[in-house]
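Q: predicted coordinates and the sequence they were generated for:
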Amino acid sequence: MVAQDEALTRRLSRRRLIGTAAMATAGLAVAAACGGKETSSNPGAGRSAGKEEKPRKGGTLIGAQVSDVNMGTGYPFVLLAENPFLNYLPVEPLVRYRNSLEPEMVLAERLEYNADRTKAVITLKPGLTFHNGAPVTPEDYFFGIDLILNPRKYGITGSFQLAGFARFITDMKKVDARTMEFTFDRPRANMTDLFAQLPVVHAASYEDVKNGKAVAGTGPYIFKEWAPGQRLVFTANPNWHLTDREGGPYLDGVEVRFFADQDAMGLAYEAGGLDLILDAPATLAKRYRARTRVGPKRGLVYAGLNVTSPLLRDSRVRRALFLAVDRERFVNELGEGFGTVTVQPWPSSSPAFNPALEASFYDPEKAKQLLKEAGFSQSRPLVIEHRTTQTYVNIASVLKENFEAIGVRAELKGTEATAFLAKLRAREFQDVWVTAHAFSDLTPVTNFQQTFPYQVPNPSFYENPTYLDIIEKLSGIDPLSDEAKRQYERFTQLWLTDPWLLPLQPTVPVALLGAKVRGFDEYFLAPGGSPNFGTIWKAP
């Protein structure tokens, strides 16, 4: 290690990791999450000055997205960027995190752990039914877990982010018509993260989900129609079990329209034809900043590195690429200032958060020096693979410029979204790939266990023994304990000196609202940073 890196390591090792805390139901402390007050860049946007508006029923909300939905690769048990509305409107989990890691009951009436966190008992609310009228049963929940563990059994190819969690369950049994018991392989401090993420659908009609014909969930809006390449339509659920708590659903329905590209979507918004764009293009959101709703940081846009590639085996080369990234440009030019410059996945409320990592770490001259020390040479360009949507084309193009600025030749390779996801799951990227991840706002060890770029095995083929030991030590301990903080410090050193991911910019949800949209004032922490569609309504 060179002197500059040694100094940095000593400086970071002296810093205490900071974070806020919330207590979980069973009494174990877990990391606190970003609160609802951080979700809006302008909470009063779209409202008449001096008037207190009351929610009204009626109207159809017109949503928009660029890519078509993906229903055949494990939805809804995998959270896909291609399904922003589909992820949230028709389905729900057993519990959710509203603005902290304190679980709030959704489909569950009760969630209890035994003293050593090796068992959980969950009781469903009485009278719950799916959109098709069938009762919600423990068997429906068991179905989702079985599908995650055995996807081929259900005609699905690929792996699931939640599979690591599912493998911790050694036994699940039905106690009675509404109660189920789970046994874990060892004490697990973060299993509520699974129950807050895994949605429930009617097991007997899952083939309709795979074929895009229906989604028998329990959420505030009912799947009505999917016309591939054109639209996705939902209608209000008149029997939603959370109406007394949330007030809605207020809308008659939601119609999501698909656009060929961001420019076409932007023109439709500017013409007044759209009410809501989730994950809005930064360039468009910047022009209408007063109408945006910005959620808390959930993870990173990153470049993954295949550490078995002959070009990337040397950690000095990977460190050089880490230092070659101009993160100020990614955040302020491509991201239009939505988010902060950072090299860490953690939000400020995480116990793993380190303020020293809220910096660019951009040093192209040091990067060139590391390449020289490594004796780096190329017989071919470094391949950077990316989705073909314009956002990822832009990100990959800037990354290519950054690499070439330090003397590393690179070429871009675009892949359609479904094929890209298949390659990610199958770990088939040759050198470098660009995508994004979430889940860093949950318990830190959850990020390591379930998120594709961190879990073992991962697409980078990264299995450093120190990293494996960190995950093992964190698996059963209080995430706010002194021992946990020591493990977060070890991770930070590894992250900087033996990188397998290159942080580019934070992932923060940016929603763009139409002038008539009201009630979009909250993002849930889990599932998936979902907007609270139970409170959204439309003014006349």
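A: Perfect, I can see it now.

Q: alpha carbons only for contacts and neighbour counts from here, please
A: Fine.

Q: nearest residue to the residue nearest the centre of the chain other than its sequence neighbours?
A: Closest residue to the average C-alpha location of the chain: A438 at 2.7 Å, with Cα atoms, centre = their mean. Counting by Cα to Cα, 6 or more residues apart in numbering, the nearest residue to A438 once its immediate chain neighbours are dropped is G299, at 4.4 Å.

Q: A further structure is provided below for comparison with the first:
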Amino acid sequence: MLKCSALIMSACLLSACTSAVGQQTTAANGEPVAGGTVRIGTTSDLTPALVFSGTKASEQTLTGLVYDTLVSYPADSLDPQPRLAENWEVSPDGLTLTLELRKNVTFHDGRPFTSKDVEFSLQTYSDPAYAGQLARVAQLITKYDTSDPHRIVLELEDRANNIFDLFSIVPIIDKNSFDQWVNGEEYIGTGAFEFVVWYPGSRIEFEANKEYWDGAPAVNGAELLVIPDQQTQFSQLRSGQLDLLADALPRDIKAVEDSPTFNVVTTQGTGSMVYAGANVTAPGLEDPRVRQAISLAVDRDRIVKEVYQDRARATSLPWPEYSPAYEPSADAPQRDVALAKKLIDQVGSIPTITISYGSNSLEHQDIAQIISANLAELGIETKLEPVEYTTMISQLRNGSFPGLWVLGHGFAQYNPATLVTSAFPFNSIKNSSNFSHDAYAADVQRSWRTTDPNSTSALDAYKDLNKHLLEQSFVIELASPDSEFITSGNLHGIGWSKRGELDLSDVYFTQ
């Protein structure tokens, strides 16, 4: 009797599971419906002080939903497209920019958008206190003419070939509520979704902006749910408790890529990279030969295969293949343990090296373990140190890592000068590795001031930058993962910015 009951129960469970899958498949292929709330899972909570930096999915989701930028870039180019700026003119010397602003745009509280808001946003972003990684670019603006509410004229102290990168990244914020911004209490923009409330450690709620200048979203709203454990996130997606994973594991993506009940979305053009940084002032890492040896010893092919399930490309330089700075002959990482040992022998005894990684990232944990095993082959002892993500970003900004660290970086998808003038790991003035090098700084300036980022002189500057990056190895590139996320099969129309922010303005559900 017990055996019979067990068989009946098993059959019922199988039937229920099959029925649920069938319902999900039907919904994925169903008719569009209005309404619904997009539930997004992320591992890290919002950090108000880092909203401008966009270092985590939580900050990027907030800016992508709530705010607009002056221009946007298509996924496949750096040809700026109108957003809040409808058209623009650049003077022949590149020092004056006139932007014509869109009329009849309002903030979520009903206040009209004007040129004064552009001035406030760019000036605020330029303040290093707010962690905007392109602050150095914004600081080039020396004068703002806002006499016309629908036009702004900017004057620069010097030419910069990435000024439109800045315009595509800086969110246009509301000056009247900025005191609440810094406390995480209020975020008022002109975007497709309005901020409702943030419950720290739990979730952020958004509702659709029915008065959005580019058309009201079809869904009612969105929720960003903080779920620190990536395995739990995936389970909740599969059970229907989530609609989208902002930071899914490659193995989970691989598990559902052929399933009709889920969508795997590739965010082309967003240039994701994973790297090992080196604090060049930390004991054992001062000598570039040690850093070169680490780069030679790291088994990138193993990282690509085991950690990223072959959904990545091994790299030794930070550029995506479509970047003008990409050099196929230079970006050809080869593991050479014998040469790495020779370099270590030249230096002598190496103290124990700490390898830090985000405590909520299984990917980075696995990479840190592989690097540790690789360095053991060189006779270098390591200490693995999991660190809470917000603390890691603080260490990244302040250059206070005790040794090596594993993280991801962006900005290589923009004009090459943006990475080396702006990104925390690479900034030639102040970077996370405490690396200072006159020739590197000079070549950064060459890459930045050249009017045409695709010119011969610019390409020559990029080659010199690549030599510095390989010889100094203060940033050790590891892999370029495929930029992907998972959604439920009945969620459609997702877009993204060049930066990787979610664009839900055109999403809809089917049933």
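A: That came through fine. Quantities reported herein were computed from a predicted structural model and do not represent experimental measurements.

Q: who's in contact with the aligned residue in structure 2 for the residue nearest to the centre of structure 1?
A: Matched by TM-score structural alignment, A438 of structure 1 corresponds to G410 in structure 2. G410 of structure 2 sits next to T270, G271, S272, M273, L419, A423, R499 when contact means Cα atoms under 8 Å, 6 or more residues apart in numbering.

Q: among these, which lie within helices?
A: L419 (DSSP state H).

Q: ok, so of the contacts of G410 of structure 2, who is nearest D109 of structure 2?
A: R499 (26.5 Å; Cα to Cα).

Q: quick check: the closest one touching P171?
A: No: look at R499 of structure 2 against P171 with Cα atoms under 8 Å: they stay out of range, at 11.9 Å.

Q: picking up where we left off before, farthest pair within the contacts of G410 of structure 2?
A: Of all pairs in the contacts of G410 of structure 2, the most separated under Cα to Cα is T270 and A423 at 14.6 Å.

Q: count of residues packed around I141 of structure 2?
A: 21 (other Cα atoms under 10 Å).

Q: what do we get in structure 1 for it?
A: Using TM-score structural alignment, the equivalent of I141 of structure 2 in structure 1 is I169.

Q: coming back round to it: export the contacts of G410 of structure 2 to TSV and tack on neighbour count and distance to A160 of structure 2?
A: Output for the contacts of G410 of structure 2, formatted as TSV (neighbours: other Cα atoms under 10 Å; distance: Cα to Cα, whole Å):
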residue	neighbour count	distance to A160 of structure 2
T270	23	22
G271	25	21
S272	25	24
M273	27	24
L419	24	13
A423	24	16
R499	25	20
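
Q: from the contacts of G410 of structure 2, pick the one nearest V387 of structure 2.
A: For the contacts of G410 of structure 2, the nearest to V387 of structure 2 is M273 (19.7 Å; Cα to Cα).

Q: gap between the closest one and A368 of structure 2?
A: According to Cα to Cα, to the nearest Å, M273 of structure 2 and A368 of structure 2 sit 15 Å apart.

Q: okay but Q24 of structure 2 is in contact with L491, surely?
A: No: applying Cα under 8 Å, one finds Q24 of structure 2 not in contact with L491, separated by 11.0 Å.

Q: over in structure 2, find the residue span stretch 398-412 of structure 1 aligns onto.
A: So stretch 398-412 of structure 1 sits over residues 370-384 in structure 2, by TM-score structural alignment.

Q: and that stretch, end to end?
A: 11 Å.

Q: pull out the buried residues from that stretch.
A: Within stretch 370-384 of structure 2, the residues that qualify as buried are I370, I371, S372, A373, N374, L375, L378, I380, T382, L384, counting by 16 or more other Cα atoms under 10 Å.

Q: need the residues you listed in a markdown table (columns: distance to S19 of structure 2 and secondary structure).
A: What follows is the buried residues of stretch 370-384 of structure 2, written out as a markdown table (distance: Cα to Cα, whole Å; DSSP: H, G, I helix; E, B strand; the rest coil):
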| residue | distance to S19 of structure 2 | secondary structure |
| --- | --- | --- |
| I370 | 42 | helix |
| I371 | 45 | helix |
| S372 | 46 | helix |
| A373 | 46 | helix |
| N374 | 48 | helix |
| L375 | 51 | helix |
| L378 | 55 | coil |
| I380 | 55 | coil |
| T382 | 50 | strand |
| L384 | 45 | strand |
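
Q: and those residues as TSV, adding distance to F164 of structure 2?
A: Listed next are those as TSV, based on distance: Cα to Cα, whole Å:
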residue	distance to F164 of structure 2
I370	39
I371	38
S372	41
A373	43
N374	41
L375	42
L378	45
I380	45
T382	43
L384	40
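
Q: closest to S361 of structure 2 among those?
A: L384 (13.6 Å).

Q: quickly note the distance from that closest one to Q365 of structure 2.
A: Distance, L384 of structure 2 to Q365 of structure 2, by Cα to Cα: 9 Å.

Q: so what sits against both of those two?
A: Y357.

Q: and the corresponding residue of structure 1 for S432 of structure 2, which of the three is it?
A: Residue pairing (TM-score structural alignment): S432 of structure 2 is matched to P459 of structure 1. At P459 of structure 1 the chain is in coil, as set by DSSP: H, G, I helix; E, B strand; the rest coil.
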